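K.L.:
Sequence isn't available, so here's the structure alone:
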């Protein structure tokens, strides 16, 4: 496609066309800012599923606004004929495909993420080695805030290569686990009853959700896993700490012995 042909595709921009493009640009930016500020503000004043549903609307509405602005701007710049549209978008797609392959992969994955929703705002997810709460689903990347309060930006392209583990999947409930390791000589039924009672008396427990105690025999003793749900997913670490400390104190008070694995001896010649 030569320069003269390309020039014929585009309209001559007069004052009215420039004004239209300016209004589209500022209108798009204003709507996106409004959506990104107003919906999280409103969601933080709600609880349960309503909060998660409202937060999940943010990336979807932003995508709709961007697509709408693009569709409004194209007829202002290009003569809206089929031949012109095919030529422009074909050339543009080929150029961007080579120049921005990885970026385009993340953008496509972002559209897939909006549609399939493997994660939403408010979800707790594990992507690779990073675990945290989803605070923003952008066009290119998803932002997680880790338990250490670090903000991590992960490209959506990880959808193609990494498993996505979603702990609550849009629900306010998230299962927490506390592990205990006991000497094999003990009354297992009594331990299960004690751990169940500890979970049942936690101030963070979501009543109505199941409580489970799972036991597994190991060469060094018995491992117990206490599984229960906090009232809110953001309480998961306080809940797990409460279960761990109170259950351990009660187990010791009842005379149960914790399992102890002896340290491995240092190989000869390793020191110095």
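P.N.:
Alright, I've got the coordinates. Everything quoted here is computed from the prediction, not taken from an experiment. Numbering: from 1, shown residues only.

K.L.:
going forward, measure contacts between C-alpha atoms and count neighbours the same way
P.N.:
Noted.

K.L.:
where along the stretch 151-272 of the chain do the strands fall?
P.N.:
151-155, 164-166, 176-182, 212-218, 221-228 (DSSP state E, counting those that start in this stretch).

K.L.:
export the ones you listed to TSV and tack on mean neighbour count and distance to residue 66?
P.N.:
Shown next, in TSV, are the strands of the stretch 151-272 of the chain (neighbours: other Cα atoms under 10 Å; distance: least, Cα to Cα, whole Å):
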stretch	mean neighbour count	distance to residue 66
strand 151-155	17	19
strand 164-166	16	27
strand 176-182	19	39
strand 212-218	14	46
strand 221-228	20	42
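
K.L.:
and residue 244, what does it touch?
P.N.:
Residue 244 makes contact with 178, 179, 180, according to Cα atoms under 8 Å, 6 or more residues apart in numbering.

K.L.:
on that earlier part again, what's the closest of the strands of the stretch 151-272 of the chain to residue 192?
P.N.:
Among the strands of the stretch 151-272 of the chain, strand 212-218 comes nearest to residue 192, with 6.2 Å by Cα to Cα.

K.L.:
Give me the contacts around the closest one.
P.N.:
With Cα under 8 Å, 6+ apart, strand 212-218 has contacts from 192, 195, 196, 222, 223, 224, 225, 226, 227, 228.

K.L.:
what's the farthest-apart pair in those?
P.N.:
222 and 228, at 19.6 Å, using Cα to Cα across those.

K.L.:
one step back: from the contacts of residue 244, which is closest to residue 53?
P.N.:
Closest to residue 53, out of all of the contacts of residue 244 and judged by Cα to Cα, is residue 178, at 29.3 Å.

K.L.:
so that closest one sits right up against residue 242, yeah?
P.N.:
No: counting by Cα atoms under 8 Å, residue 178 does not reach residue 242; the two are 9.4 Å apart.

K.L.:
which stretches of the stretch 1-150 of the chain form helices?
P.N.:
3-9, 15-43, 49-77, 82-99, 101-116 (DSSP state H, counting those that start in this stretch).

K.L.:
chain center to the first one: distance?
P.N.:
The one in question is helix 3-9. 45 Å (Cα atoms, centre = their mean, to the nearest Å).

K.L.:
what about versus this one:
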């Protein structure tokens, strides 16, 4: 019977067994607590890479203590026979497989990414509102660095569930878009000429790519967008800032006024287009 098979898995539990298991649990808790106190204390007295190495030992130490405690406690309650070992490993494998299904999904997506190349090192991508440069493509995650120098790890699993925007797609050209908002009463041809000159005179401009100034009439005024390419994708933010600052200066010298956007207008003053 199944009940008898389950019963044969376990040893006779005695008071001594319970006390020993309790002592192991208490010792494990104490060791984890000490590691979380002593290792940070030690790290504060070290510098540079040594400090980071000691801090990285905290979760590793906790996992090792828990594993040793489990290896000690399990044989106290379960008869260590071949049949029991296979049954435990089977149950553990099923539980681990269910827990790691997302990890396996990311690994499979990584294989697909290696074939389809939705991103490569050096690409500027946006995933769920996080925009940055791809620094490393691993088996499970892609590592990107944002404009604020923040490292973000994005699982390849996002290939299945979301959109991935690639601004330069493996190339050296990345289009930037800078917006200006003017009141409607002005000479649009003259404004376009001035904004084009602003872009063409930028020290970051990639001259081999076209510069385009487009405009769109809105109920509140006119929306101008300068579309141009920096020499290097990593210069995109300096490029956009340079055009924005000099564009505002040039427009202030003209008989134009900046528009007042309604509160519900979602687009910001500058934007980037992939």
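P.N.:
Great, that's in hand. Since we're looking at a predicted model, the values are computed, not measured.

K.L.:
Please state their TM-score.
P.N.:
Taking TM-score structural alignment, normalised by the length of structure 1 as the basis, the two superposed chains have a TM-score of 0.61; 172 aligned residues with a Cα RMSD of 1.7 Å.

K.L.:
picking that back up, indicate which one of the strands of the stretch 151-272 of structure 1 is closest to residue 247 of structure 1.
P.N.:
Of all the strands of the stretch 151-272 of structure 1, strand 176-182 sits nearest to residue 247 of structure 1, with 8.6 Å by Cα to Cα.

K.L.:
Mean per-residue distance, that closest one versus structure 2.
P.N.:
Taken over the aligned residues, the distance from strand 176-182 of structure 1 to structure 2 averages 0.4 Å (mean Cα distance after the TM-score superposition for structure 1).

K.L.:
angle of that strand against strand 221-228?
P.N.:
Here strand 176-182 of structure 1 runs at an angle of 160 degrees relative to strand 221-228 (axes from the mean of the first three to the mean of the last three Cα atoms, to 10 degrees).

K.L.:
Can you tell me what sits against strand 176-182 of structure 1?
P.N.:
221-230, 236, 239-240, 243-244, 248, 256-259.

K.L.:
circling back: so can I have CSV of the contacts of residue 244 of structure 1 showing distance to residue 148 of structure 1?
P.N.:
CSV is the format used below for the contacts of residue 244 of structure 1 (distance: Cα to Cα, whole Å):
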residue, distance to residue 148 of structure 1
178, 19
179, 21
180, 24
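
K.L.:
Go through the residues you listed and name the one nearest residue 207 of structure 1.
P.N.:
If you rank the contacts of residue 244 of structure 1 by distance to residue 207 of structure 1 using Cα to Cα, residue 178 comes first, at 17.8 Å.

K.L.:
Next one: the closest one from residue 223 of structure 1, what distance?
P.N.:
Taking Cα to Cα, to the nearest Å as the measure, residue 178 of structure 1 falls 10 Å from residue 223 of structure 1.

K.L.:
One more: residue 205 of structure 1?
P.N.:
Taken as Cα to Cα, the span from residue 205 of structure 1 to residue 223 of structure 1 is 22 Å.

K.L.:
returning to that earlier point: would you tell me which of the helices of the stretch 1-150 of structure 1 gets closest to residue 171 of structure 1?
P.N.:
helix 49-77 (6.0 Å).

K.L.:
Against which helices or strands is the closest one packed?
P.N.:
The contact analysis (3 or more Cα pairs under 8 Å, 6 or more residues apart in numbering; DSSP states H and E) places helix 49-77 of structure 1 against helix 15-43.

K.L.:
Which positions in structure 2 sit opposite the helix it packs on in the alignment?
P.N.:
The alignment of helix 15-43 of structure 1 onto structure 2 (TM-score structural alignment) finds no residues at all.

K.L.:
before we move on, what about stretch 62-77 of structure 1?
P.N.:
Aligned by TM-score structural alignment, stretch 62-77 of structure 1 corresponds to no residues of structure 2.

K.L.:
and the nearest residue to residue 235 of structure 1 once chain neighbours are set aside, how many residues sit next to it?
P.N.:
Nearest-residue entry for residue 235 of structure 1: residue 204, 7.3 Å, with adjacent residues in sequence omitted and distances by Cα to Cα, 6 or more residues apart in numbering. Each residue near residue 204 of structure 1 was counted by other Cα atoms under 10 Å, and the total is 20.

K.L.:
OK, contacts around residue 204 of structure 1?
P.N.:
Per Cα under 8 Å, 6+ apart, neighbours of residue 204 of structure 1: 230, 231, 235, 239.

K.L.:
Let's see that with 10 Å instead.
P.N.:
Going by Cα atoms under 10 Å, 6 or more residues apart in numbering, residue 204 of structure 1 touches 228, 229, 230, 231, 232, 235, 236, 238, 239, 240, 242, 243.

K.L.:
Now for residue 237 of structure 1: which residues touch it?
P.N.:
Residue 237 of structure 1 touches 147, 176, 177, 230, 243, counting by Cα under 10 Å, 6+ apart.

K.L.:
Out of those residues, the closest to residue 112 of structure 1 would be?
P.N.:
Of the contacts of residue 237 of structure 1, the one sitting nearest to residue 112 of structure 1 (Cα to Cα) turns out to be residue 147, at 27.0 Å.

K.L.:
What's the separation between the closest one and residue 238 of structure 1?
P.N.:
According to Cα to Cα, residue 147 of structure 1 and residue 238 of structure 1 sit 11 Å apart.
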